[in-house]
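Colleague: Okay, sequence plus prediction incoming.
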Amino acid sequence: MRAFRTVFGLLFTVLAALLAPAPLLAQNLPYHIDPSARDVQADLSAVPAIRFLTTADYPPFNYRDATGELVGFNIDLARGLCAALEVACTVQAWPWDQAARALEDNQGDVLIAGLGITPETAESFAFSSIYLMFPGRFVMAGTPVSAFDPASFAGRRVGVREGSAHAQFLTRYLPAIAQVPFETEIAALDALKAGAVDAVFADGLRASFWLNANLECCHFAGEAYFRPDLFGPGMAMAVPEGRDAVRVALDAGLIRMKRSGALDELYLRWFPVSFY
């Protein structure tokens, strides 16, 4: 997880300028939270305030902008949850290597910083509902087409980051594709733009930032592939074991934000080219 955070932080630094508004056409939205679900029975009398802990090194989710202000998707989500639940809220940044311990030591109530959901972390923390996942996506050049069948790519050249989970996906599910390895996903996407490969299969989030600056060239093709065993289970908030009232309140807040449209608005604000 630390390596991923470092690599993605460097990538986002390079691509930060690409967050300028892009043309919003038909956009697919995350649907991990069911807006038609009955309100979770949260005892908000037991949660008069929520102390969120985060980090400042994980853009675009939680980081400091040029003025030093703590910003990001997770920061806006934390504040949106407090508004939906009508409870007071604070957000405090900690170094990544201290954040989980600070939560264990009761320095906060919730960690919203991209902590991985693993058997090890599950021993110390309970997790909210997953609110965002990172699918694999095909990217192609040219004009978008209504139908895309990756099986028809047998023998064609598809760029992929060497040694990545996305390369494993192609090996496992589409072995007839001719993989072309690249050191980074951006290098693969640049090769697509130059016509050196027929498509790229990559992390949808990272590809979306690249696409935001290359809409005249390329587009997502086909469906989003969610494979938790390869691409990870997604993002959720961590709370200490035994803090069920806080965890249930977070889930209730997510349902309210999805129902009101606030969660979708937040997603499109930070990710104008949807990777879903």
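Modeller: Happy to help now that I have it.
Colleague: from here on, contacts and neighbour counts on C-alpha atoms
Modeller: Noted.
Colleague: What's the local residue count around A262?
Modeller: 16 (other C-alpha atoms under 10 Å).
Colleague: quick one: it and L254, what's the gap?
Modeller: According to C-alpha to C-alpha, to the nearest Å, A262 and L254 sit 9 Å apart.
Colleague: My guess is D251 contacts F127. True?
Modeller: No: contact status for D251 versus F127: not in contact, 9.7 Å apart, counting by C-alpha atoms under 8 Å.
Colleague: so where do the helices sit in the stretch 1-150 of the chain?
Modeller: Along the stretch 1-150 of the chain, counting by DSSP state H, counting those that start in this stretch, helices occupy 2-15, 73-85, 96-104, 119-122.
Colleague: joint contacts of A262 and L254?
Modeller: Common contact partners of A262 and L254 (C-alpha atoms under 8 Å, 6 or more residues apart in numbering): none.
Colleague: Run the chain-centre distance for the helix ranked longest in the chain.
Modeller: When the chain is parsed with DSSP state H, its longest helix is helix 244-260. Remark: helix 244-260 is offset 19 Å from the chain centroid, using C-alpha atoms, centre = their mean, to the nearest Å.
Colleague: Name the residues of that helix that are buried.
Modeller: Residues of helix 244-260 classed as buried: 244-259 (neighbour count, 16 or more other C-alpha atoms under 10 Å).
Colleague: Pick the most buried one from the helices of the stretch 1-150 of the chain.
Modeller: Highest mean neighbour count among the helices of the stretch 1-150 of the chain (mean count of other C-alpha atoms under 10 Å): helix 73-85, with a mean of 20.
Colleague: which strands and helices sit next to that one?
Modeller: When contacts are defined as 3 or more C-alpha pairs under 8 Å, 6 or more residues apart in numbering; DSSP states H and E, helix 73-85 packs onto strand 62-64, strand 88-93, helix 244-260, helix 262-270.
Colleague: 10 Å instead, please
Modeller: Identification of packing neighbours for helix 73-85 by 3 or more C-alpha pairs under 10 Å, 6 or more residues apart in numbering; DSSP states H and E yields strand 49-54, strand 62-64, strand 88-93, helix 244-260, helix 262-270.
Colleague: got the ones you listed as CSV, with distance to L15 columns?
Modeller: Output for the helices and strands packed on helix 73-85, formatted as CSV (distance: least, C-alpha to C-alpha, whole Å):
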stretch, distance to L15
strand 49-54, 22
strand 62-64, 14
strand 88-93, 23
helix 244-260, 28
helix 262-270, 13
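Colleague: So which of the ones you listed is nearest F182?
Modeller: With C-alpha to C-alpha, the closest approach to F182 among those belongs to helix 262-270: 27.3 Å.
Colleague: Put this next to the first one:
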Amino acid sequence: MNKTVLLGALALCAFSFVARADDAPLRIGIEASYPPFSMKTPEGEISGFDYDIGNALCEEMKIKCTWVVQEFDGMIPSLKVRKVDAVLSSMSITEDRLKSVDFSKKYYHTPGKFAMKAGNVINDPLVDLKGKRVGVQRSSTYDRFATQKLETAGVVVVRYSTQSEAFLDLVSGRLDATLADIIYTDESFIKTPLGQGYALVGPDINDPAFFGRGAGIAVRKGDKANADRLSAAIDAIRANGKYEQVMTKYFTYDIYGQR
């Protein structure tokens, strides 16, 4: 084999390797216990806004996606050890997380809110909740906010693997309040039979120092290729109407937030 043919063969092999890498399935981590963003149907299938948005993005990028269900606090570790290639599970883009992972652009942005028995009033959470027991989901942005703001003000912070566990303890009287995303709390608790007699209370909790600039798709640190193509796909499905189709399936209002 002459030198020209050899170089050509090597180049073709390199191109084929890149093509195969680009076409490889994208393994996406999701919690599947955070309705209406992610949950399982009675048949055990994954569903929800996050899941449908992820599938729309994969269709736009023309790649196959496989979903890996796990608890939220294991998402970033799984990303680091390459168990998954991306995390699409309502993960807020924060400066703290950006030290460990990279993100696509946001795909939605909503504030947090306290849930308590109806009739309670919160003007200043740091004052009005002092000595009270407040539940948050472990490793969430609400956990970080509660640790640095509420706990130091004398609030007793109780951490849970899932937010649904916190709702159960609120109803059973083991908590005075819980803090989570306003949409999740409203749709998955307040509007359900379990949440009868409870209400969203107090100011919106959306300090950018803790809650960043919305929920994005996490990728490994330095994985600019996936971050960029996911961001481009988010722009594309917002432009072609697929984002709105998914959003209106779950919500009656725009959850994307300010541009």
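Modeller: That came through, no problem. Everything numeric in this text was worked out from a predicted model, so none of it was measured.
Colleague: average offset between the longest helix of structure 1 and structure 2?
Modeller: By mean C-alpha distance after the TM-score superposition for structure 1, the fitted helix 244-260 of structure 1 averages 0.7 Å away from its aligned residues in structure 2.
Colleague: quick one on the thing from earlier: among the helices and strands packed on helix 73-85 of structure 1, which is nearest A213 of structure 1?
Modeller: When the helices and strands packed on helix 73-85 of structure 1 are compared (using C-alpha to C-alpha), the closest one is helix 262-270, at 14.6 Å.
Colleague: For structure 2, which segments count as strands?
Modeller: Assigned by DSSP state E, the strands in structure 2 fall at 26-30, 39-40, 46-47, 65-69, 86-92, 101-103, 112-117, 133-137, 156-160, 177-181, 198-205, 215-220.
Colleague: Quick one: closest of those strands to I53 of structure 2.
Modeller: strand 86-92 (8.9 Å).
Colleague: tilt between the closest one and strand 177-181?
Modeller: Interaxial angle of strand 86-92 of structure 2 relative to strand 177-181 (axes from the mean of the first three to the mean of the last three C-alpha atoms, to 10 degrees): 130 degrees.
Colleague: about what we covered before: in CSV, list the strands of structure 2 along with distance to V171 of structure 2 and mean neighbour count.
Modeller: Below are the strands of structure 2 laid out as CSV (distance: least, C-alpha to C-alpha, whole Å; neighbours: other C-alpha atoms under 10 Å):
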stretch, distance to V171 of structure 2, mean neighbour count
strand 26-30, 27, 23
strand 39-40, 21, 18
strand 46-47, 26, 18
strand 65-69, 27, 17
strand 86-92, 25, 25
strand 101-103, 36, 23
strand 112-117, 9, 23
strand 133-137, 12, 25
strand 156-160, 15, 19
strand 177-181, 10, 24
strand 198-205, 9, 18
strand 215-220, 28, 26
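Colleague: Could you save these as TSV and add columns showing distance to P125 of structure 2?
Modeller: Formatted as TSV, the strands of structure 2 follow (distance: least, C-alpha to C-alpha, whole Å):
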stretch	distance to P125 of structure 2
strand 26-30	31
strand 39-40	30
strand 46-47	34
strand 65-69	34
strand 86-92	22
strand 101-103	30
strand 112-117	9
strand 133-137	11
strand 156-160	12
strand 177-181	11
strand 198-205	8
strand 215-220	24
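Colleague: Out of the ones you listed, the one nearest V18 of structure 2 is which?
Modeller: strand 26-30 (14.6 Å).
Colleague: which other helices and strands contact the closest one?
Modeller: Other helices and strands packing on strand 26-30 of structure 2, by 3+ C-alpha pairs under 10 Å, 6+ apart, are helix 49-61, strand 65-69, helix 75-80, strand 86-92, strand 215-220.
Colleague: Could you provide these in CSV, with additional columns for distance to I190 of structure 2?
Modeller: Putting those into CSV (distance: least, C-alpha to C-alpha, whole Å) gives the following:
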stretch, distance to I190 of structure 2
helix 49-61, 19
strand 65-69, 26
helix 75-80, 27
strand 86-92, 20
strand 215-220, 22
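Colleague: still on that earlier bit, mutual contacts of D251 and F127 of structure 1, please.
Modeller: M237 (C-alpha atoms under 10 Å, 6 or more residues apart in numbering).
Colleague: Translate N106 of structure 1 into the numbering of structure 2.
Modeller: Using TM-score structural alignment, the partner of N106 of structure 1 in structure 2 is R82.
Colleague: can I assume that match is in contact with R220?
Modeller: Yes: the pair R82 of structure 2 / R220 is scored as a contact, 8.4 Å apart, by C-alpha atoms under 10 Å.
Colleague: V239 of structure 1 pairs with which position in structure 2?
Modeller: Under the alignment (TM-score structural alignment), V239 of structure 1 pairs with V219 in structure 2.
Colleague: Its match - nearest residue in space that isn't next to it in sequence?
Modeller: Take V219 of structure 2 and drop its neighbours on the chain: the residue closest to it by C-alpha to C-alpha, 6 or more residues apart in numbering is A86, 4.7 Å away.
Colleague: That neighbour reaches A227, doesn't it?
Modeller: Yes: assessed by C-alpha under 10 Å, A86 of structure 2 is found in contact with A227 at 9.0 Å.
Colleague: any residues in contact with both of those two?
Modeller: Residues touching both A86 of structure 2 and A227 (C-alpha under 10 Å, 6+ apart) are D102, F103, S104, I217, A218, V219, R220.
Colleague: And the strands of structure 2: which comes nearest L10 of structure 2?
Modeller: Comparing these by C-alpha to C-alpha, strand 26-30 comes nearest, at 26.6 Å.
Colleague: so where is the closest one in structure 1?
Modeller: Using TM-score structural alignment, strand 26-30 of structure 2 corresponds to residues 51-55 of structure 1.
Colleague: which residues are contacting the matching stretch?
Modeller: The contact list for stretch 51-55 of structure 1 (C-alpha under 10 Å, 6+ apart) reads 61-64, 70, 74-75, 78-79, 88-100, 102-103, 106-115, 237-239.
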